[in-house]
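**Student:** I would like the atomic coordinates for the input below:
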Amino acid sequence: MDCAATILRRAVIVAFVACTALAPVRSDCADVDMARILAPTGHLRAGLYPGTPTSVLPDGTDNPRGVGYTIGKEMARQLHVDYAPVVFPRNAEVLEAVKSGAVDVAFTNASPARAKNMDFGPVYLEIELGYLVPDGSPLSDIGDVDATGRKVGVTAGSTSDATLGRELKNATLVRAPTLKDATNMLASHQIDAFATNKATLFEMTEQVPGSRVLDGRWGEERHAIAIPKGREAGLDFLRSFTAHIRSSGLVSAAADRAGLKGVVAPGK
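**Tutor:** So this is what the prediction gives:
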């Protein structure tokens, strides 16, 4: 055997031994590497916020409803790490946690502004954006909202905040710290309408008797898995994982279980 062949054979042996040492309970060394990239603490810390079926709806059980919660649980299973959901009061705090690396993944609208601070996998869910109005409101469709004297609520730091802050020409934007605050503001008629994705709006109707979601939409949210910058090596996994959760029916099943409405139909 010549010198080059001997060196190559030794390199293969070293690589094999290293892989075995890294993954004593797994057969694929790539699984270990991917877990180290996407869940470096050994736990998949998933950033979530309550009050919307797109994220999590806490119910006091070990398996709460919510598309984000369910996706995170499956992702941890495929990475062979523990699942560690971290629930924040507001989505803005989830986004900040992704940016700082305090959480490993989040499930949120993949807007261009957010892509500056985090990386996204492919879209797994598209949801209409709309308005919720309180009992007795004279508003009948979304075209009635942007009028002088109207007060439109948004969650501070949300996509709706950024977008409607630019697009509303006559109505006044009112920022609520949390969805719970927004619900109270709508019920007490402090605002004339509240804007966000329709999945959340339909969930809020249960808390505000007589409220209704207006027909039409003023935009769409495209939800995708977000990871902190610097973990780009995990994007191939996110692409294949997203394809799996869509084709397997996991996303649609989680959406149905959470009672999620306002999903954009394919081709629309």
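**Student:** use CA for all of it now, contacts and neighbours both
**Tutor:** Noted.
**Student:** all helices for this protein, in order.
**Tutor:** 3-22, 29-38, 67-79, 91-100, 159-167, 179-187, 198-205, 235-247, 250-258 (DSSP state H).
**Student:** looking at the ones you listed, which is closest to residue 223?
**Tutor:** The closest of the helices of the chain to residue 223 is helix 67-79. By Cα to Cα, the value is 9.6 Å.
**Student:** Name the residues of the closest one that are buried.
**Tutor:** Using 16 or more other Cα atoms under 10 Å as the test for burial, helix 67-79 gives 67, 68, 69, 70, 71, 72, 73, 75, 76, 79.
**Student:** starting at the chain centroid, how far to that helix?
**Tutor:** Taking Cα atoms, centre = their mean, to the nearest Å, one finds helix 67-79 lying 12 Å from the centre of the chain it belongs to.
**Student:** what sits up against that helix?
**Tutor:** With contact meaning Cα atoms under 8 Å, 6 or more residues apart in numbering, helix 67-79 is reached by 31-32, 34-35, 43-44, 46, 48, 53-56, 82-83, 85, 105-107, 241, 245, 250-251, 254-255, 258.
**Student:** rerun at 7 Å
**Tutor:** 31, 35, 44, 46, 53-56, 82-83, 107, 251, 254-255 (Cα atoms under 7 Å, 6 or more residues apart in numbering).
**Student:** how about these, which pair is most distant?
**Tutor:** Farthest-apart pair in these is 31 and 53; separation 30.1 Å (Cα to Cα).
**Student:** Have a look at the two and say which one is more surrounded.
**Tutor:** Between residue 31 and residue 53, counted using other Cα atoms under 10 Å, residue 53 has the larger neighbour count: 26 against 16.
**Student:** To check against the first, give me the structure of this:
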Amino acid sequence: MTQPTPSPALVSAFAPTGTLRASINLGNPILANKDVATGEPQGVSIDLAREFGRRLGVSVELVVFEKAAASVDAVKNEKADIGFFAIDPARSEGLRFTAPYVLIEGSYLVRDASELTDNAQIDREGHRISVGAGSAYDLFLTREIGQAEIVRLQGAAPALAALRSGQVEVAAGIRQLLEAEALREPGVRVLPGRFMVIQQAMGTPASRGAEAQALLAAFVEEMKATGFVADALRRHRIEGAVVAPTA
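**Tutor:** This is a model prediction of the structure:
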């Protein structure tokens, strides 16, 4: 069922400038990327942002970033009103999250010549794992890795390049990205399975209040239940992600 029209106070809480500023992370191609023809952002997160703006009755401004950490900071610092992030305890301060709307696998990439064949072999002394600094998998591995070294680089592309150049033994990332890298040029392969499930949710500054969080949470649940998220994934031809269960 469609949620009732938000009160003027709630609209003001979400869009104090009169425009809903949506923080968009282009570093996660499952959620957002650029249209090849127009160069404009497109994807599931953009569709959700525009639909939420329509519900509020305000225009939507896309505030675009290349990396997740910068996208998160924009919302925390109230340079944006909503954002699309992986849920992680390290990001909880200053943000209010919804339940996830999409689940994405985090996996490992190794060189073809590597003796590594299983995720359980990764956390060993002498292994170096490249990650995009501040990404969901960086935050997760920072907590979970005890023996291997994490090499933090500025984005997914440098992390993948570090593997090919021999700077590291393993690259961690979104499974879809790693599979695309393996297809792009021979020499690397994705290990079977996953080391984590990335829960992609919507978030808003904590200062907007519990009522705003509840409205955003209800919106996400409706978008899952009505098939909006599933339709967006199909429309944008996204593989490697599934709609999260309703809360």
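**Student:** Residue 263 is in contact with residue 127 of the first structure, correct?
**Tutor:** Yes. The pair residue 127 of the first structure and residue 263 passes the contact test of Cα atoms under 7 Å, sitting 4.4 Å apart.
**Student:** The two - which one has more neighbours?
**Tutor:** residue 127 (24 against 18).
**Student:** Identify the residue of the second structure aligned to that one.
**Tutor:** Counting by TM-score structural alignment, residue 127 of the first structure corresponds to residue 104 in the second structure.
**Student:** wouldn't its match be in contact with residue 198 here?
**Tutor:** Yes. Counting by Cα under 7 Å, residue 198 is a contact partner of residue 104 of the second structure at 4.9 Å.
**Student:** neighbours of residue 222 of the first structure, just the number please.
**Tutor:** Using other Cα under 10 Å: residue 222 of the first structure sits among 16 other residues.
**Student:** Kindly report the same for the one 10 residues further on.
**Tutor:** Neighbours of residue 232 of the first structure under the rule other Cα under 10 Å: 16.
**Student:** possible to save the buried residues of helix 67-79 of the first structure as a markdown table with distance to residue 198 of the first structure?
**Tutor:** A markdown table is the format used below for these (distance: Cα to Cα, whole Å):
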| residue | distance to residue 198 of the first structure |
| --- | --- |
| 67 | 14 |
| 68 | 16 |
| 69 | 19 |
| 70 | 20 |
| 71 | 20 |
| 72 | 22 |
| 73 | 24 |
| 75 | 26 |
| 76 | 28 |
| 79 | 32 |
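**Student:** so, if you compare those residues, which one comes nearest to residue 60 of the first structure?
**Tutor:** Closest to residue 60 of the first structure, out of all of these and judged by Cα to Cα, is residue 69, at 13.9 Å.
**Student:** quick one: what's aligned to the closest one in the second structure?
**Tutor:** Counting by TM-score structural alignment, residue 69 of the first structure lines up with residue 46 in the second structure.
**Student:** what does residue 222 of the first structure give?
**Tutor:** Taking TM-score structural alignment, the alignment pairs residue 222 of the first structure with residue 199 from the second structure.
**Student:** distance of the residue nearest to the spatial centre of the first structure from residue 187 of the first structure?
**Tutor:** In the first structure, the residue lying closest to the centroid (Cα atoms, centre = their mean) is residue 107, at 1.9 Å. Distance from residue 107 of the first structure to residue 187 of the first structure, counting by Cα to Cα, to the nearest Å: 28 Å.
**Student:** just residue 32 of the first structure next, same as before
**Tutor:** Look at residue 32 of the first structure and residue 187 of the first structure: by Cα to Cα, they are 50 Å apart.
**Student:** Please apply the same query to residue 245 of the first structure.
**Tutor:** From residue 245 of the first structure to residue 187 of the first structure the distance is 37 Å (Cα to Cα).
**Student:** So the two - more neighbours on which side?
**Tutor:** Comparing residue 245 of the first structure with residue 187 by other Cα under 10 Å, the one with more neighbours is residue 187, at 20 against 17.
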